[in-house]
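S.K.: Any chance you can model this:
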Amino acid sequence: MTLEWEQVIVDAADPVALGRWWAGALGWVTVHDAPDEYEIRPAPDRLPGLLFVPVPEVKTVKNRLHLDFRPVDQRAEVERLLALGARHADVGQGEATWVTLADPEGNEFCVLGARQG
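M.R.: Next comes the predicted model:
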């Protein structure tokens, strides 16, 4: 059996606004722009992507799935993401080498430190 990872679905109150935020944060391109589906990818023909879809309920608890990113400069990247509208998030991580942030709709993600070794 062969599977290709197409995308991660992200529930959103405002799929277009959240999709645009993530496109700017990641430097990805928009491949589908509609009120009920907003998809971004690293490049038009590169997978996987992120697909933002509307849901009526608001986020109330910690995400069961989150994304981790490893930048070259953690401090600079955290500052850039905060300036774009991310905020610090506490999910019980305690003292950690990564920084937990949340996007404008509260979805947690981590900005990792330098790779060891």
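S.K.: going forward, measure contacts between C-alpha atoms and count neighbours the same way
M.R.: Fine.
S.K.: so Leu101 is in which element?
M.R.: With secondary structure defined by DSSP states H and E, Leu101 is part of strand 99-102.
S.K.: same question, Leu82
M.R.: If you go by DSSP H and E, Leu82 is part of helix 74-84.
S.K.: Which strands or helices does that helix pack on?
M.R.: Packed against helix 74-84, as judged by 3 or more Cα pairs under 8 Å, 6 or more residues apart in numbering; DSSP states H and E, are the following elements: helix 15-26, strand 108-111.
S.K.: one more to line up against the first:
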Amino acid sequence: MNKKVFIFDDNEDILELCTLILEDAGYEIKTSATSNHIVDQVSAYMPDLIFMDNWLPDVGGIEATQELKSHEELKHIPVIYFSANNDVSMLAQKAGADSFLPKPFDIQELEEIVNTYIGK
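M.R.: Alright, predicted model coming up:
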């Protein structure tokens, strides 16, 4: 069984890039351009790891992450906050995320953080 990663980002290029890299590394990927109904979206897929962008339409990344982290059945799933914002570490902390990845990132950084949390 492959480990599953759910990526929330409204940037198609980022979703495509992350999907290519991580599928290539043997992970199963699901993506979404919005974090609306975050609990329903995540419950339906039950990923091993979540990447959460800061700037998402309607419900932002902070609110979505806080919602996940206050949910009994989902709060154990690590959330990696990723953003081009200079304050990404502060935003991640505010959101209650487990870690963060500043954009732009390189392929190695992406693979390393995934390995750290759900490595083979």
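S.K.: After superposition, what's the TM-score here?
M.R.: Remark: TM-score between the superposed chains equals 0.33 [TM-score structural alignment, normalised by the length of the first structure]; 68 aligned residues with a Cα RMSD of 4.6 Å.
S.K.: follow-up on the earlier one: buried set for the helix holding Leu82 of the first structure?
M.R.: Gln74, Glu77, Val78, Leu81, Leu82 (16 or more other Cα atoms under 10 Å).
S.K.: what angle separates that helix from helix 15-26?
M.R.: Interaxial angle, helix 74-84 of the first structure versus helix 15-26 (axes from the mean of the first three to the mean of the last three Cα atoms, to 10 degrees): 150 degrees.
S.K.: next structured bit after helix 74-84 of the first structure?
M.R.: Scanning forward in sequence from helix 74-84 of the first structure, with DSSP H and E defining helices and strands, the next element found is strand 87-88.
S.K.: So which elements touch that next one?
M.R.: The criterion is 3+ Cα pairs under 8 Å, 6+ apart, and the helices and strands that strand 87-88 of the first structure contacts are strand 99-102.
S.K.: could you redo the last one with a cut-off of 10 Å?
M.R.: Judged by 3 or more Cα pairs under 10 Å, 6 or more residues apart in numbering; DSSP states H and E, the packing partners of strand 87-88 of the first structure are helix 74-84, strand 99-102, strand 108-111.
S.K.: Tabulate these (CSV), appending distance to Val29 of the first structure.
M.R.: Compiled in CSV, those are given as follows (distance: least, Cα to Cα, whole Å):
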stretch, distance to Val29 of the first structure
helix 74-84, 17
strand 99-102, 21
strand 108-111, 20
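S.K.: Mind checking the ones you listed for the one nearest to Gln7 of the first structure?
M.R.: strand 108-111 (16.5 Å; Cα to Cα).
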